[in-house]
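[1] Below: sequence and its predicted model.
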Amino acid sequence: MQKKVKETLIKYSMVQSGEHVLVAVSGGADSVALLCVLHYLSGEFDLKLTVAHFNHGLRKEAEEEELFVKTIAQNLGLPCLVGREEVRNLKHLWKCSLEEAARIARYHFLEEAAGACGAKKIALGHNERDQAETVLINILRGTGLKGLKGMEPVRDGLFIRPLLYVSPREITSFLAREGLKFCTDRSNFDQRYLRNRIRHFLLPVLEKEFNPRIVSVLSRMADILREENEYLESAARGIAGRKEDLGTLQELPPALRRRVIKVILEEMRPEGKAVTARHINAVEGVILSPRSNPSVHVPGGVVVKENGILRFHTGKDSKANREGFSYLLSIPGEVRITLTGQVLKANLCLPQDIPNKIDNPNVLYLNLDKIKFPLRVRSWRFGDRMQPLGMRGTKKVKEIFQEMRVPPNRRHEIPLLEDELGILWVSSLKVGERCRLEADAKRLARIEII
């Protein structure tokens, strides 16, 4: 198993020499195996490891599992970060299933923990059978390439899955050979959950009656379709930037046109609303319609063809969203946002002016040598992306709003700071990677929002 994990780490460039990795450990077999194999490989890859455990507060065994993980970390000489949340309360707050609330809260904790300890990667314990289960779940619910590709080995340049090509049998053998103990989560046998019914009923039938290697077959299929999906997604995003160009949309192959429509609608949709095949087909009907001004309602607004141009009107009510705002920011200088009443102040500062711990979310320090001027303060736009501090890839600003529980009607009121290269700061919420301060930084600025 150790050899297979090593090959996966190298093949997908999951880690770089000297990197700090946060290892998500629930206490179950997969996560214990993940932690121990990464610990064994840490010398070879020159990795620094930190353990992270999230207590969902859902089962009476949760406290015992938390103590178990802390003990493993202590025995390995590794630091351990623990998060706790009453997930049942979040379920009602977010109006989603208990499983979804737990997943959102867990991932939010992991990202915050990675930022707190300076980890560049977060290692998750999903294995090959988990991948097969995910593909089958998506098939049963109805899906396209996005669902058939399953889980990615590396997601957003932050989350890595070193066990994704390791079978449960290999994990069990590894644990037994190393004499490692683990916890058993009884909820994994609860037949109310679809994944458990697939794990304990559907997959065994497929293995016995149709193909004993069905798990590996589904895993290989997911790999192939992931690469095809990445190509289509990249092509669609490039075209989506010219979404009003009706002629281009009409001439696209149907598969690519529908992908472009999906990308656009995903950016428009408000939180809690899903984009379905019905919406995509309806917008495609507007694009191809011979009528002069057809229109259709979609999540988040209306799509209409006007005088040969395709327009996307969002249905937000706030004045900030209807009008938006955009101001150039000089250093030193000040910007007053008329629509929201906020003020951004920018001043030059010296290295000794920066506190050892920056705990004011309304203050940002910039290394001016990393900035490509001019600086601009503006409102959020659909499709905005940024590279958060500590993350190698980019993330939708919309997802940041969702994680920080910003109501949809307030998102266009939150100022974004950007330069010519992209977004640097979602004010008071998320700092960008290019705002990382090195010890030798000389030309510095302090930005504050009031």
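    Sure thing, it's come through.

[2] from here on, contacts and neighbour counts on C-alpha atoms
    Noted.

[3] So which residues of the stretch 201-350 of the chain form strands?
    295-298, 301-306, 309-314, 326-329, 333-336, 343-349 (DSSP state E, counting those that start in this stretch).

[4] Could you export those as CSV, including distance to Cys183?
    Shown next, in CSV, are the strands of the stretch 201-350 of the chain (distance: least, CA to CA, whole Å):
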stretch, distance to Cys183
strand 295-298, 46
strand 301-306, 48
strand 309-314, 48
strand 326-329, 53
strand 333-336, 55
strand 343-349, 50
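
[5] closest to His53 out of the ones you listed?
    Closest to His53 of the strands of the stretch 201-350 of the chain is strand 343-349 (CA to CA; 37.7 Å).

[6] tell me, how many neighbours does the residue lying closest to Glu63 once chain neighbours are set aside end up with?
    Take Glu63 and drop its neighbours on the chain: the residue closest to it by CA to CA, 6 or more residues apart in numbering is Asn55, 7.6 Å away. By other CA atoms under 10 Å, 20 other residues sit near Asn55.

[7] ok, now which ones touch Asn55?
    Contacts for Asn55 (CA atoms under 8 Å, 6 or more residues apart in numbering) come out as 62-63, 66, 82-85.

[8] 10 Å instead, please
    Neighbouring residues of Asn55 by CA atoms under 10 Å, 6 or more residues apart in numbering: 26, 62-63, 65-66, 82-87, 102, 105-106.

[9] Pasting the second one now:
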Amino acid sequence: MEVLNLGNNVPNLEEHARLGRYRAITRCMRDNKFRYAATGHTMDDQAETLIFRLVRGSGLRGMDGIHFKREDGIIRPLLGLTREQISSYARENDIDHVEDETNRDTHFARNLIRHEVIPLMKRINPGVIASTARFANVAREENQVLETMAGELIEDAAELDWGIIKVFNLEGILKRPPAVVKRFVIGVVSNLLAEARGIDSIQVGMIMDVVNGKRSAHNIKRLIRVTRWKNTVVFHAAGPRPFYTLEVCAPGDIYVKEINRTLGVEFKEGEKGPVTIRSWLPGDMMEGRKVSQILYSMGVMSPLRQFWPVIVSRGKVIGMAGMDSERVNMVFK
């Protein structure tokens, strides 16, 4: 048994506890080299989850409910059975069980749904638990279709993908149904944020306004910025600069994971490391010229310039990707 310390004054205790439980389970799996770990979620938990998400305004993506299996190896073998079925089995076979006393505290939204909302719904439809589970299955199947279509759109519309900046052609996007475009938006932002749960419907709506030309830009959690540029929509990292910094001690091929690019670095005669590769910063100068002006003359698209790799030695820019300089040469591989 593991006791989780969640701290005091947690803003969303239920969600914080849920995440804490899963962290503990995955840690136990890792420490013991288990491939799978089973939780006791039932069909009732599925119904409660869907009702909770519906009340919060979730879209179809959230209405596919709890899955039988997660990618990290957590499985839910009891999800097809009701809580009553499991309780009956335990009574008939003299199996003791313990109920967490906090499960009856209706100050928590999930408990309020369990003890007050669902009993009212059962007065309308006694089979509400099973019918809600069936709805989750339908939503899951339709989600798979939308996810496939959105994935195809991400691939078809992509003009540039540097990891922390992604550029898509608007022409193909605007021809697709809104539901597919919204799922496309969720997929791109989820990838940039590295959060599988994505963003809420309000944020999706704001980004759709950018896509449809109703607003010029939108920021997400101060981490991602979405803008229109000419006939494209651009998703890129926001926040403090530089966006990446690497120290290079010797020439050769250097992989920059943030932009998912490999750079070939060559030191010219007399030049020695270490040098620093980082993204361009406002005010950078090289050989008497503004780097921003050089990038413009090179035809680098405006949204990409802030992520462009430059080489710095002793605080001065001595080279940049795609341009031969007096001291170094750096090219994309």
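    Great, that's in hand. Just so it is clear, the model here is predicted, and its values are computed rather than measured.

[10] still on that earlier bit, can you list the strands of the stretch 201-350 of the first structure in a markdown table and add distance to His126 of the first structure and mean neighbour count?
    Shown next, in a markdown table, are the strands of the stretch 201-350 of the first structure (distance: least, CA to CA, whole Å; neighbours: other CA atoms under 10 Å):
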| stretch | distance to His126 of the first structure | mean neighbour count |
| --- | --- | --- |
| strand 295-298 | 35 | 19 |
| strand 301-306 | 37 | 18 |
| strand 309-314 | 38 | 18 |
| strand 326-329 | 43 | 17 |
| strand 333-336 | 47 | 16 |
| strand 343-349 | 44 | 17 |
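
[11] among the ones you listed, which is nearest Ser31 of the first structure?
    strand 295-298 (41.1 Å).

[12] how about the closest one, which residues of the second structure does it hit?
    Mapped onto the second structure using TM-score structural alignment, strand 295-298 of the first structure covers residues 217-220.

[13] that older thread, under the alignment, what does the residue nearest to Glu63 of the first structure map to in the second structure?
    Superposed on the second structure with TM-score structural alignment, Asn55 of the first structure falls opposite Val3.

[14] Confirm its match sits in a helix?
    No: counting by DSSP: H, G, I helix; E, B strand; the rest coil, Val3 of the second structure is located in no helix; its state is coil.

[15] Can you tell me how far it is from Ala24 of the second structure?
    As defined by CA to CA, to the nearest Å, Val3 of the second structure lies at a distance of 9 Å from Ala24 of the second structure.

[16] Next: Gly205 of the second structure.
    35 Å.

[17] give the contact list for Glu142 of the second structure.
    Residues near Glu142 of the second structure by CA under 10 Å, 6+ apart: 60-61, 64, 136.

[18] go on, Glu147 of the second structure?
    Counting by CA under 10 Å, 6+ apart, Glu147 of the second structure touches 61, 153, 180, 183-184, 186-187.

[19] swap in His218 of the second structure?
    His218 of the second structure makes contacts with 203, 206-210, 224-228, 235, as judged by CA under 10 Å, 6+ apart.

[20] and if we set it to 6 Å?
    Residues near His218 of the second structure by CA atoms under 6 Å, 6 or more residues apart in numbering: 225-226.

[21] Comparing stretch 139-152 of the second structure with the first structure, how large is the average distance?
    For stretch 139-152 of the second structure, the mean distance to aligned residues of the first structure following superposition is 1.9 Å (mean CA distance after the TM-score superposition for the first structure).

[22] State the helix or strand in which Ile122 of the first structure lies.
    strand 121-123 (DSSP states H and E).

[23] Please tell me which residues of the second structure that strand aligns onto.
    Alignment of strand 121-123 of the first structure against the second structure: residues 36-38, by TM-score structural alignment.

[24] How about residues contacting that stretch?
    Contacts to stretch 36-38 of the second structure, defined as CA under 6 Å, 6+ apart, come from residues 73-76.

[25] just the buried members of those residues?
    Buried by 16 or more other CA atoms under 10 Å: 74-76, out of those.

[26] The aligned partner of Ile214 of the first structure in the second structure: what's its closest spatial neighbour, skipping adjacent residues?
    Under the alignment (TM-score structural alignment), Ile214 of the first structure maps onto Val128 of the second structure. Using CA to CA, 6+ apart and skipping the chain neighbours, the partner closest in space to Val128 of the second structure is Lys122 (6.0 Å).

[27] on that earlier part again, looking at the strands of the stretch 201-350 of the first structure, which is nearest to His20 of the first structure?
    Using CA to CA, the nearest of the strands of the stretch 201-350 of the first structure to His20 of the first structure is strand 343-349, at 30.4 Å.

[28] helix or strand right after that closest one?
    Moving toward the C-terminus from strand 343-349 of the first structure, the next helix or strand (DSSP H and E) is strand 363-367.

[29] Tabulate the buried ones among the contacts of stretch 36-38 of the second structure (a markdown table), appending secondary structure.
    Formatted as a markdown table, these follow (three-state DSSP):
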| residue | secondary structure |
| --- | --- |
| Ile74 | strand |
| Ile75 | strand |
| Arg76 | coil |
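
[30] And stretch 90-97 of the second structure, what's buried?
    Within stretch 90-97 of the second structure, no residue counts as buried by 16+ other CA under 10 Å.

[31] And the helices in the second structure?
    Along the second structure, counting by DSSP state H, helices occupy 13-32, 43-55, 83-92, 109-112, 118-124, 128-157, 170-174, 178-193, 201-211, 291-297.

[32] Highest neighbour count among the contacts of Asn55 of the first structure?
    The most neighbours of any of those, using other CA under 10 Å, belong to Ser26, which has 25 neighbours.

[33] What lines up with that residue in the second structure?
    Following TM-score structural alignment, no counterpart is assigned to Ser26 of the first structure within the second structure.

[34] Please identify which of the contacts of stretch 36-38 of the second structure is nearest to Gly264 of the second structure.
    Gly264 of the second structure lies nearest to Gly73 out of these, by CA to CA, at 39.7 Å.

[35] Just give me the match in the first structure for the closest one.
    Using TM-score structural alignment as the criterion, Gly73 of the second structure maps onto Leu158 of the first structure.

[36] Quick check: the gap between that match and Lys262 of the first structure.
    From Leu158 of the first structure to Lys262 of the first structure the distance is 25 Å (CA to CA).

[37] Just the buried residues of the contacts of Glu142 of the second structure.
    For the contacts of Glu142 of the second structure, a burial check counting by 16+ other CA under 10 Å picks out 60-61, 64, 136.

[38] counterpart of Glu266 of the first structure in the second structure?
    Under the alignment (TM-score structural alignment), Glu266 of the first structure maps onto Ser190 of the second structure.
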